[in-house]
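# Quick one: sequence plus predicted model below, questions after.
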Amino acid sequence: MATSIGENSKESSSSTLARLAPLQAVLFDIDGTLCDSDPFHYLAFREMLLEIGYNGGVPVDEEWFVKTISGKHNDDLVSVLFPNDHERGVKFLDDKEALFRRLAKEQLKPQNGLYKLRKWIEDHGLKRAAVTNAPRANAELCINQVGLADFFDALILGSDCKHAKPYPDPYLKALEVLNVSKDHTFVFEDSVSGIKAGVAAGMSVIGLANRNPSQLLMEAKPVFLIKDYEDPKLWAALEEIDKKFATRKTTT
């Protein structure tokens, strides 16, 4: 994975984000991006699908979870898991989310380097929104659990948009709510679905390759991948933004 993450040079990664200066806003996905919540989602799905005899009673594995579940909205998952019984599918996923919250409560941990990045964003006076396909109860649990309840200016839910990720609607709505330009905003995402949504909205997307395979993430066309928020590639890019902004201030 480390090799794949490093395929793009720091120079090209830095110059890509530098074009966004002066930066106006940063947008974040929640699950797998702010916190390492995917293991709890996987455990909840595995347990509940096993109870109903899904997959012939064989427990689903993490590869299945990444391919079938990761980043998708529950409305889409109903059709995938229960194509012939919509009502049962909705009830199943509601129960699964409740189990996720029980498993994750007080166990969720922020992604490495998140608070360092938070300080950089606050020091630069940038607007910020959380943009997610998760239900509101899950989103608020995750945000509160990692101590960011007072950090975001807006919370955008896929269910509040005409289309959820991988459509661009949630990210377009975030730009509208924050009153910022896509040309001066970038996104952090950890799933193929989320990266596609940000790219479709016309923004630069930084992918977190912490759970999902780097090769799959790169196919969704992020500007580059990072391991976490301590990754030197990220900080080289942010430093380049600072330099470009400082140069513009000096020349004007």
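Nice, I can see it.

# can we go C-alpha only for contacts and neighbour counts from here?
Noted.

# Chain neighbours aside, what residue packs nearest to Pro170?
In space, and not counting its chain neighbours, Pro170 is closest to Gly158: 5.7 Å by Cα to Cα, 6 or more residues apart in numbering.

# Comparison target, given below:
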Amino acid sequence: MTTAPWAVLFDMDGVLIDNTEFHINAWIQFAQLRNFPLTRDLYIEHINGRVSADAMAYVLQRPIPADELAALTEEKESIYRELYQPHLQPAPGLMSFLDALKAQGVRTAVGTSAPASNVSFTLDGLNLRPYFDAVVDASMVRRGKPDPEIYLKAAERVGVEPARCIVFEDAFAGIEAGLRAGMHVVALATTHMHEELADTGAALIIDDFTALTVNQLRQLID
């Protein structure tokens, strides 16, 4: 077993927290206000895992200027935060898993398509920020998932080569981003069912973190 450093990179929504249905409901409410017939299936196909610029362009059916994008994004995210606030909690088994990673000196980062306001809402609301060596959000990249930029930047910030990084993702776009970055991917079946994730290229598919050990994870790269 090699002693070279390795890292675990986490998506946020649908991974650190099981909040997918709240995001879906928030997007549907937002779209209804603009007479766009968004459904759960359309959300999963066109929005889940993607940065706000791409998602908003799909719902409004036009490119969104930067100044307008900021206001629209915050409007949608305020709907989401109001819906999810009473339910905010870490994914099952997450805290113990993060403690185990920290105890073994594994480097960690968050790579999320979420805006900074939601990152603060989640990481600070649950006191998760101290567990991560780096956080990369949508404002820090030019190209959203499935482009690998967000995970490559996260790997660079924790000082670990991509081949020794393991990405935790729930969305097809995020899984593709991790694989395109040359990383190993663990898929969480929070947004998609196991059978839907079977052909994504993920090395492992799990329901949550409760039965996962650091040594089991290490085997993916050693």
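In hand now; what should we look at? Keep in mind that this is a model prediction, so the values were computed, not measured.

# Next, the buried residues of the one helix or strand Tyr80 of structure 2 maps to.
Using DSSP states H and E, Tyr80 of structure 2 maps to helix 66-84. Residues Leu69, Leu72, Thr73, Lys76, Glu77, Ile79, Tyr80, Arg81, Leu83, Tyr84 are the ones in helix 66-84 of structure 2 that count as buried (16 or more other Cα atoms under 10 Å).

# and of these, the nearest to Ile221 of structure 2?
Tyr84 (35.4 Å; Cα to Cα).

# what do we get in structure 1 for the closest one?
In structure 1, Tyr84 of structure 2 lines up with Ala104, judged by TM-score structural alignment.

# cool, Leu98 of structure 2 as well?
Under the alignment (TM-score structural alignment), Leu98 of structure 2 pairs with Arg118 in structure 1.

# before we move on, which element is its match in?
Remark: Arg118 of structure 1 resides in helix 114-123, with elements defined by DSSP H and E.

# what residues does that helix touch?
Val26, Leu34, Tyr229, Glu230 (Cα atoms under 8 Å, 6 or more residues apart in numbering).

# Which SSE is immediately downstream of that helix?
Using DSSP H and E, the helix or strand that follows helix 114-123 of structure 1 towards the C-terminus is strand 127-132.

# Just tell me the aligned range of that next one in structure 2.
Under TM-score structural alignment, the match for strand 127-132 of structure 1 in structure 2 covers residues 107-112.

# what separates the match of Tyr84 of structure 2 from Asp190 of structure 1, distance-wise?
Going from Ala104 of structure 1 to Asp190 of structure 1 by Cα to Cα, to the nearest Å gives 18 Å.

# what do you get for Ser14 of structure 1?
Noted for Ser14 of structure 1: a distance of 19 Å to Asp190 of structure 1, by Cα to Cα.

# Could you check which of the two is surrounded by more residues?
Asp190 (29 against 21; other Cα atoms under 10 Å).

# Assign the residue lying closest to Pro5 of structure 2 once chain neighbours are set aside to helix, strand or coil.
Closest residue in space to Pro5 of structure 2, ignoring its immediate chain neighbours: Val160 at 6.5 Å, by Cα to Cα, 6+ apart. Following DSSP: H, G, I helix; E, B strand; the rest coil, we place Val160 of structure 2 in the coil state.

# For the aligned partner of Val160 of structure 2 in structure 1, the count of nearby residues, please.
Counting by TM-score structural alignment, Val160 of structure 2 lines up with Val180 in structure 1. Here the number of neighbours of Val180 of structure 1 (other Cα under 10 Å) works out to 16.

# quick one: Val180 of structure 1 from Lys67 of structure 1, how far?
Distance, Val180 of structure 1 to Lys67 of structure 1, using Cα to Cα: 33 Å.
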